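In: Quick one: sequence plus predicted model below, questions after.
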Amino acid sequence: MSEIEKFTPWRQRKILTDIADTGAAALNTAEGAAFIEQLYKHLSPSLSAVAKSWGYHVDDDEIVNMIIERVLSTRNDSDKCPVRYAAGADDPWGYLWQCARRWAQEMWGTRGLPLEYAEFTGYEPFRENESTEDGTTLKEVVDSTLAILAQVIDPKHVEAVSELLWWIAINPPQRLSYEVDDRVAAHRHCPSLTIEQVVAVIKIARGSRHRTEETSLFGQFLKNAEFRFSDSGSHTRALTHFKNAFRAGERGSLALTEWI
């Protein structure tokens, strides 16, 4: 079987624009068929892995059909047409991936974070259809954390950091002896960030070792959706450390082999 090369950004924008303009007609072309192949090859495997981490087995056909149905059914949304927004994004495939993951979550939900997470974060996670006492959901935790981090990083990294935060949220840490493996897996999921940037995001989300409750943004937002980091000296210092580490990491390594 021949390898299916990933569309270039130009080619991604072209087919996404065609779909936004003509809908299903764009898919009934040779380029439309190639686009569907792209979904099978470059989006479905990752989304299938995410669904599995949520506790669901979803095959490639179901995932691709879901993406196509949502792309077509929302293309006439005058306020925000996802496929047209994707066509205009710096990373069209990355934007489409974000949309696909959100659609998947709406369809399947998540089963929350396993209880083992508490060993590292100092708080009890919650499961599907549950929330904390004040009604906080996992999406709110991720969105609130991203809103803070976005204030201190270059806008070009916001999409990748969002992707990484979701990976962290739905992939609980392994035992401390597997910490490096855990970080490598996170970097493999977000290869556009450097090693140093990946580590910085993991630390601010989960908290620094031995001081998780005082430095974890996830932990605080799970406890209190109205948490303001400016009210916590330890979290303010952790954010400053994150900002400096993330910016310094800009010139770090992107190579997975450097973890060894």
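Out: Okay, I see it.

In: Please count neighbours and contacts with C-alpha atoms only from this point.
Out: Noted.

In: what's Ser216 in contact with, if anything?
Out: Counting by C-alpha atoms under 8 Å, 6 or more residues apart in numbering, Ser216 makes contact with Thr121, Lys203, Ile204, Ala205, Arg206, Gly207, Ser208, His235.

In: Restricted to helices, list those residues.
Out: Thr121, Lys203, Ile204, Ala205, Arg206, His235 (DSSP state H).

In: Closest one of these to Arg101?
Out: Distance to Arg101, by C-alpha to C-alpha, is smallest for Ala205 among these, at 19.8 Å.

In: Pull out the buried positions in the host helix or strand of Gln98.
Out: Assessed by DSSP states H and E, Gln98 sits inside helix 92-108. Buried residues in helix 92-108, counted by 16 or more other C-alpha atoms under 10 Å: Pro92, Trp93, Gly94, Tyr95, Leu96, Trp97, Gln98, Cys99, Ala100, Arg101, Trp103, Ala104.

In: okay, pairing it with this:
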Amino acid sequence: MASVERFDLWRQRATLTELADQGGQFLNTAEGLAFIEQLTEFFAPGLKGAARGWGYDLERDEVVNMIVEQLLATRQDGEAGPARYAATAENPWAYLWACAVRWGQEQWGTRGVPIEAAEMIPMPIEDDESPHTPIQEVVDLTFALVAQVTPEKHHVAIRELLMWTAVNPPQRLSYETDERRAAHRMCPTLTLEQVIAVMKIARGSRPRAASTSLMGQFLLDPDFRVSSSASHARALTHFKNEFRAGETGSRMLSDWITHG
């Protein structure tokens, strides 16, 4: 399927919206079959590599079937399913990839995605002339720092949350609680307070977001050292304390309603 062309942003959104609206019926249409081709070409190879790292040798069809089954799973609590959330994400394919990795971990393993599989993440095409650090590198650099001050048992969840944060730029302040709730779906083992702590160290804290955001700094300078910035060093220490204090908090998505 080397000739399969990746859907542009508009088509990604349209396809996922149709899937959310029509469910399995959509997959019987021409566009539904084209969506299956997208999963086979752009998602299955990376997840196959991840599965091998977890000790499973899978075929592409098995990986695609897993993703489809999860997308069609009955919605719970009257909430929108992952297809609709992906359709509204800044980068739908990257959001869907993050979901697929979590589903794969639940079915086939608990470790992080191997380095070779990470290269298959369907991120936006980077401009060779761009002055900014590639998104995947920004995530890796940020994770390398926060991993030093957080328990190892949370590292998989933190990395997934950082990836979600990287491909979903902040929305208006009035949407902040909904946004954090959507992010929490990527890392349900974290508490509400821990999700907030990770997103704050990644994006920065108001009103000094620019001087406290690790991702923002790494986006501008991949060689940035936190020891060279007092504001970032203080933010990292504050993050460490907030994350630790949040360990006993709620992990219930429904609690975001009152937490916001």
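Out: Here it is on my side, so go on. Values in this document were obtained by computation on a predicted structure and should not be read as measured data.

In: so what corresponds to Glu69 of the second structure in the first structure?
Out: Mapped onto the first structure by TM-score structural alignment, Glu69 of the second structure lines up with Lys41.

In: any idea how far Glu116 of the second structure is from Ala50 of the second structure?
Out: Going from Ala50 of the second structure to Glu116 of the second structure by C-alpha to C-alpha, to the nearest Å gives 8 Å.

In: likewise Val101 of the second structure?
Out: In terms of C-alpha to C-alpha, Val101 of the second structure sits 14 Å off from Glu116 of the second structure.

In: How about Gly53 of the second structure?
Out: Distance of Gly53 of the second structure to Glu116 of the second structure, given as C-alpha to C-alpha: 10 Å.

In: list residues touching both of the two?
Out: Counting by C-alpha under 8 Å, 6+ apart, Gly53 of the second structure and Glu116 have no contacts in common.

In: neighbours around the match of Glu69 of the second structure, how many?
Out: Neighbour count of Lys41 of the first structure, defined by other C-alpha atoms under 10 Å: 16.

In: how much space is there between it and Met66 of the first structure?
Out: Noted for Lys41 of the first structure: a distance of 15 Å to Met66 of the first structure, by C-alpha to C-alpha.

In: on that earlier part again, mapped onto the second structure, which of the contacts of Ser216 of the first structure are still contacts?
Out: Retained in the second structure by both residues aligned by TM-score structural alignment, their matches' C-alpha atoms under 8 Å are the following of the contacts of Ser216 of the first structure: Lys203, Ile204, Ala205, Arg206, Gly207, Ser208, His235.

In: any idea what sits nearest the aligned residue in the second structure for the fifth one, other than its immediate chain neighbours?
Out: This points to Gly207 of the first structure. In the second structure, the residue paired with Gly207 of the first structure is Gly204, using TM-score structural alignment. Of all residues beyond its chain neighbours, the one nearest Gly204 of the second structure is Ser213 (3.7 Å), with distances taken as C-alpha to C-alpha, 6 or more residues apart in numbering.

In: for Gly23 of the first structure, same thing?
Out: Closest residue in space to Gly23 of the first structure, ignoring its immediate chain neighbours: Leu72 at 5.9 Å, by C-alpha to C-alpha, 6+ apart.

In: I'd like to check which residues are in contact with the spatially most central residue of the second structure.
Out: Taking C-alpha atoms, centre = their mean, the centroid of the second structure lies closest to Trp164, which sits 2.8 Å from it. Applying C-alpha under 8 Å, 6+ apart to Trp164 of the second structure gives the contacts Ala94, Tyr95, Ala98, Ala183, Met186.

In: which one in the first structure is aligned with it?
Out: Looks like Trp164 of the second structure aligns to Trp167 there (TM-score structural alignment).

In: Distance check, that match against Gln98 of the first structure.
Out: Applying C-alpha to C-alpha, the value for Trp167 of the first structure to Gln98 of the first structure is 12 Å.

In: again with Ala26 of the first structure
Out: 22 Å.

In: Leaving out the residues flanking it, which one is nearest to the counterpart of Pro191 of the first structure in the second structure?
Out: By TM-score structural alignment, Pro191 of the first structure lines up with Pro188 in the second structure. With sequence-adjacent residues excluded and distances taken as C-alpha to C-alpha, 6+ apart, Pro188 of the second structure is closest to Arg251, at 6.5 Å.

In: Now do the same for the one you found: helix, strand or coil?
Out: coil (DSSP: H, G, I helix; E, B strand; the rest coil).

In: Look at it and say how many residues are nearby.
Out: Counted with other C-alpha under 10 Å, Arg251 of the second structure comes out at 19.

In: so what's it up against?
Out: Counting by C-alpha under 8 Å, 6+ apart, Arg251 of the second structure touches Pro188, Thr189, Leu190, Thr191, Leu192.

In: Nearest spatial neighbour of Leu239 of the first structure, chain-adjacent residues omitted?
Out: Ile204 (7.0 Å).

In: quick one, what contacts the one you found?
Out: By C-alpha under 8 Å, 6+ apart, the contact set of Ile204 of the first structure is Thr215, Ser216, Leu217, Ala238, Leu239, Phe242.

In: List just the nearest of the residues you listed to Val158 of the first structure.
Out: Phe242 (14.2 Å).

In: which one in the second structure is aligned with the closest one?
Out: Phe242 of the first structure maps onto Phe239 in the second structure, by TM-score structural alignment.

In: before we move on, the earlier item: right, and the pair among the contacts of Trp164 of the second structure with maximum separation?
Out: Longest span within those, C-alpha to C-alpha: Ala94 and Ala183, 12.9 Å.

In: those helices in the stretch 51-200 of the second structure, which residues are they?
Out: Using DSSP state H, counting those that start in this stretch, the helices found in the stretch 51-200 of the second structure span residues 60-71, 82-88, 92-108, 115-118, 135-146, 155-167, 176-184, 192-203.

In: could those be laid out in a markdown table, adding distance to Leu33 of the second structure?
Out: Putting the helices of the stretch 51-200 of the second structure into a markdown table (distance: least, C-alpha to C-alpha, whole Å) gives the following:
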| stretch | distance to Leu33 of the second structure |
| --- | --- |
| helix 60-71 | 12 |
| helix 82-88 | 16 |
| helix 92-108 | 16 |
| helix 115-118 | 25 |
| helix 135-146 | 29 |
| helix 155-167 | 26 |
| helix 176-184 | 28 |
| helix 192-203 | 36 |
